[in-house]
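S.K.: Requesting a structural model of the entry that follows:
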Amino acid sequence: MPSAAERTRTLVQSTCSGVLILPGVDGARPEQLMPDARTVGTDGEVFLLFPADAPPVRAATHAQDDELPAVLELTDVAPVAVPNRIRGRAWLSGWLTCAPGIATPGQMMLRLEVGEVHVDDLWGEGSVDPDDFASSVPDPLAPYETELLQHLAAAHGDQVQGLSTLLGQRSADGPPAIHRVVPLALDRFGLRVRCRDQAGRLFDARFDFPEPVGDVHGLRRAMHTLFEAAQG
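M.R.: Okay, here's the model as predicted:
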């Protein structure tokens, strides 16, 4: 399974929504606290791009040499229509400063020095050491996950539904009583789906690949193998 540090790093560098929570921005609209871009520096610091007149920039500028505490809250929502679409959240807390000279005119880059990291997602809940976060890398499939999951749901729905044959018998009277199977999450280690049984109960299932995949080409082979196993 991906480590908690890798999962958090993936969320930071993905397109999931992020909001910066900090003092001194009372009355700011939620969209004013959402950075236009996020990236992670070599030492694990998180760089956040904002318009130069955004409330977080004003707060960081006003703080100057003082330590301005801040929390970057990330919310990961499934890119396909499934019940309970929030797949996870992560919080990176630390100290915010301006990083002038990096952004283009009209923008300002803010630097979040990470002190604490916490993640709560489909794998579980836990804290992440900032050094582990700094040394981790995002999942290689993350840039393509949204498109891949939407493609699986739209073009390969029957094959995804067929994965129910790999889940074993959930009813004493016959085949697995699974009404619907929807792709939920994808990473280099495997595919997670959300299932609804005939009684309306929801549960998730995980299908691990024979070996971790490093790119989309490897994923195609892994998915082909998985679909073949379901048919056989």
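
S.K.: going forward, measure contacts and count neighbours with C-alpha atoms only.
M.R.: Will do.

S.K.: For L152, see how far away the closest residue to Q161 other than its chain neighbours is.
M.R.: Using CA to CA, 6 or more residues apart in numbering and skipping residues adjacent in sequence, the residue nearest Q161 is V181, 5.0 Å away. Using CA to CA, to the nearest Å, V181 is found at 11 Å from L152.

S.K.: how about this one, so we can line them up?
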Amino acid sequence: MRGGTAGLVGTGFPQAAPLVHHVRADGSAVLLFDDAEPVLDAVRAAPGGDFAVMLELADHAPVDLREPVRGLLWITGWLWVPDPESARRNALQVAEVRPDGNLLRLGHGATLVRLHPGSAVLSDAEGTAALAPVDLAAARPDPFCRYEQPWLAHLEQAHPEVLAALARHLPPALRDTRGAQIRPLGVDRCGIRLRIECTGVDHDVRIAWPGSATTVEELRVQMGLLVTCPALAD
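M.R.: Sure, this is the predicted structure:
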């Protein structure tokens, strides 16, 4: 998941949105909450200091869509409140990779908690998959994750002809839908994802690259092949 929003669900309280959230590769997480958040009292009062929760992470599209969420990751696990020294150390570790001014509130109106993962479920338009912490730990960032937002924003704003050319690779039922708008949804080493906004309903479609794309130059080549070549299949 690339950024997005987070919230605790299934706690018996209204969904709790952290001031700061940072999920590590193995699914463990560091969360910072306002001291007034009701779930904190439940965490402190939990037997053994562990409180069962589900952390919901929403992956937002890099361009402004009418339905911005393109994927959800739910991590089920246990929350606990670390000691003050450990909390400060965790906050510094988060600040090194994800600077956020709210981290300065730790101990001054905000409390840091840790999440130990038990299992996870990833869901998007392409399907749903159950994941163990070892699966999350084995995953590696996509080579284009840091460039996706500016690339797709530029594609939509400056190159509508490219999106029009990609339309011929859509399934016939979507290709011929009157009034449909083609929007860029995502790009990764496997292909480009498009959101087809139709009247009253949206459809997400992945168009796979014809070949390998692990570098910027390879991605340019693969995009060129999709744009200039006829549809790969009807």
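
S.K.: re earlier: identify the residues contacting the residue nearest to Q161 of the first structure.
M.R.: Applying CA atoms under 8 Å, 6 or more residues apart in numbering to V181 of the first structure gives the contacts V160, Q161, L163, S164, V193, R194, C195, R196.

S.K.: next one: R170 of the first structure
M.R.: Contacts of R170 of the first structure (CA under 8 Å, 6+ apart): P176, A177.

S.K.: Next: P84 of the second structure.
M.R.: P84 of the second structure neighbours (CA under 8 Å, 6+ apart): none.

S.K.: And for P141 of the second structure?
M.R.: P141 of the second structure makes no contacts at all, as judged by CA under 8 Å, 6+ apart.

S.K.: preserved in the second structure, out of the contacts of V181 of the first structure?
M.R.: With both residues aligned by TM-score structural alignment, their matches' CA atoms under 8 Å, the contacts of the contacts of V181 of the first structure that the second structure also has are V160, Q161, S164, V193, R194, C195, R196.

S.K.: Would you double-check that the last one falls in a strand?
M.R.: Same thing as R196 of the first structure. Yes - with DSSP: H, G, I helix; E, B strand; the rest coil as the criterion, R196 of the first structure is part of a strand.

S.K.: Can you give me the neighbour number for the residue nearest to it when sequence neighbours are not counted?
M.R.: Nearest non-adjacent residue to R196 of the first structure, counting by CA to CA, 6+ apart: L202, 4.6 Å away. Counted with other CA atoms under 10 Å, residues neighbouring L202 of the first structure total 15.

S.K.: Test my guess that L202 of the first structure contacts V182.
M.R.: No - checked against CA atoms under 8 Å, the pair L202 of the first structure and V182 is beyond contact range at 11.0 Å.

S.K.: overlap in contacts of these two?
M.R.: The contact lists of L202 of the first structure and V182 share R194, C195, where a contact means CA under 8 Å, 6+ apart.

S.K.: sorry, back to before: could you export the kept ones among the contacts of V181 of the first structure as TSV, including distance to A134 of the first structure?
M.R.: As requested, these are exported to TSV (distance: CA to CA, whole Å):
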residue	distance to A134 of the first structure
V160	36
Q161	38
S164	38
V193	30
R194	31
C195	35
R196	38
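
S.K.: can you put the residues you listed in CSV and add neighbour count and distance to T39 of the first structure?
M.R.: What follows is these, written out as CSV (neighbours: other CA atoms under 10 Å; distance: CA to CA, whole Å):
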residue, neighbour count, distance to T39 of the first structure
V160, 20, 34
Q161, 20, 37
S164, 21, 38
V193, 21, 29
R194, 18, 31
C195, 23, 34
R196, 18, 37
